[in-house]
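J.: Have a look at this fold, sequence not included:
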């Protein structure tokens, strides 16, 4: 693979934040948005396994056991659990996490049945690869896992590649989650010291953000975020950008406070 990174192995993980626009009138994550996140994770997990095109055929046994509230971090984890000739099943879990307390609770679990289609499948003999005996199982949450997102047309510029503003938003979100998980305080972005883009990310590719703590000051924390692109058909990944973001811990009056 091009630019392979060990953090990209294992179950597919998607992290997001419940903003008001994602919530219902109860102040919790809208169920349809949660299902859309789960389906997206299932699609990526299926595509990473087969490296062909997939569509969702059905979903089953989806139960919502607890809500995710506005401001929560939501982590979705998907793993392939069954593989047939032209279809497979992905189990997806959704977990909510309080950014300040770190308390986590299980919100939902479901099975998504995905069917392979298109020329890429025929080129592989019309049969999906079998499920590995040593496949990764759902493991404990990592502090700063690599997270994924798909580039859909509404996120692209008129050139057909990921719009720079959306790339910066994804990197900023990753920096916020990493800083919140590190200090468990309210953090805001104070600035960005440098962001460089090396390669376009095309429509249909997967965007991967990989954050890590660079340095810690008295009231601030520096987070580096790498931006990778993944071609699901070719099983290739490339480094497309990197940036350093400065996050500051604040009190209820938005005044900087010490870690």
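T.: Cool, got the structure. Computed from a predicted model, the values in this text were never measured in an experiment.
J.: Please count neighbours and contacts with C-alpha atoms only from this point.
T.: Will do.
J.: So residue 211: helix, strand or coil?
T.: Following DSSP: H, G, I helix; E, B strand; the rest coil, we place residue 211 in the strand state.
J.: What distance do you get for it to residue 98?
T.: Taking C-alpha to C-alpha, to the nearest Å as the measure, residue 211 falls 19 Å from residue 98.
J.: let's bring in a second model and compare:
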């Protein structure tokens, strides 16, 4: 696990490629069993917003989106990954390209569903005529951490309590989802949560914060996978990145009858 619990970031520095990962459930699909196009576009816009906010550390709004053609569907049970990367930065606007990829976790196949470009406009609080966004830093955008799974999202008001802090249950749901994706990618079998160790939340996460889950495979058994998950939080327009919680999740591979199945060598 990462040792430092607080990291300072400068505007223009992106700590890792920004990817939002979700699972296609029946309520997200049309009568054909495929993801609604509008739902996919909404998540593409969300990751474009996260990429822009991480780069400029100021509020952004979406100005436009180029034509988006859906080349392949995302079906129930698929994992959909939305990866955004900055392509061009002007004084107060930037162009973010977003890929939407549907992944069949058990088959190990990936299909590019669509690609789009979003123009995001900065709305700085200080109306300084000389203000401009920082230039692109290609080296920073290529940072990786080995085989760790990384996924980002934003905390919305319906995920918070009356004091504006994220519900612990919602944070746990994000951490469990990261463990599920990491374990299923490793086993190529459907996995279920068997247990999780005690999780202490060291810092509150406020509405509007960016959260990032970092999941790593720590150990495998005959049918189980032990996944270590870190939950980081970032102020939307701040420079501090804080390790909020970490936990260990035991995921078990199961067959169609929900019985454990061996996937790893003894």
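T.: Sure, I can see it. Computed from a predicted model, the values in this text were never measured in an experiment.
J.: what TM-score do we get after superposing?
T.: Between these two chains, after superposing, the TM-score reads 0.92 (TM-score structural alignment, normalised by the length of structure 1); 256 aligned residues with a C-alpha RMSD of 2.4 Å.
J.: More neighbours: residue 211 and residue 98 of structure 1, which one.
T.: Neighbour totals were compared for residue 211 of structure 1 and residue 98, and residue 211 leads with 29 against 19 (other C-alpha atoms under 10 Å).
J.: Now for that one: which residues touch it?
T.: The neighbours of residue 211 of structure 1, taking C-alpha atoms under 8 Å, 6 or more residues apart in numbering as the test, are 144, 145, 146, 174, 175, 178, 223, 224, 225, 226.
J.: What subset of those is buried?
T.: 144, 145, 146, 174, 175, 178, 223, 224, 225, 226 (16 or more other C-alpha atoms under 10 Å).
J.: Please identify the residue in structure 2 that aligns with the fourth one.
T.: Read it as residue 174 of structure 1. The alignment partner of residue 174 of structure 1 in structure 2, by TM-score structural alignment, is residue 178.
J.: Does its match touch residue 213 like I think?
T.: Yes: counting by C-alpha atoms under 8 Å, residue 178 of structure 2 touches residue 213, with 6.6 Å between them.
J.: okay, and the common contacts of those two?
T.: With C-alpha under 8 Å, 6+ apart, residue 178 of structure 2 and residue 213 have common neighbours 149, 151, 229.
J.: Next one: the second one from residue 135 of structure 2, what distance?
T.: Using C-alpha to C-alpha, residue 151 of structure 2 is found at 24 Å from residue 135 of structure 2.
J.: Looking at the two, which has the bigger crowd around it?
T.: Neighbours per residue (other C-alpha under 10 Å) separate residue 151 of structure 2 from residue 135, with residue 151 holding more: 25 against 16.
J.: doesn't that one fall inside a strand?
T.: Yes: according to three-state DSSP, residue 151 of structure 2 belongs to a strand.
J.: So what does it match up with in structure 1?
T.: By TM-score structural alignment, residue 151 of structure 2 lines up with residue 147.
J.: show me what contacts that match?
T.: 12, 13, 14, 15, 208, 209, 210.
J.: Work out for me the element the closest residue to the first one other than its chain neighbours sits within.
T.: On the basis of C-alpha to C-alpha, 6 or more residues apart in numbering, the spatially nearest residue to residue 12 of structure 1 that is not a chain neighbour turns out to be residue 78, at 5.1 Å. Of the helices and strands defined by DSSP states H and E, residue 78 of structure 1 is found in strand 73-83.
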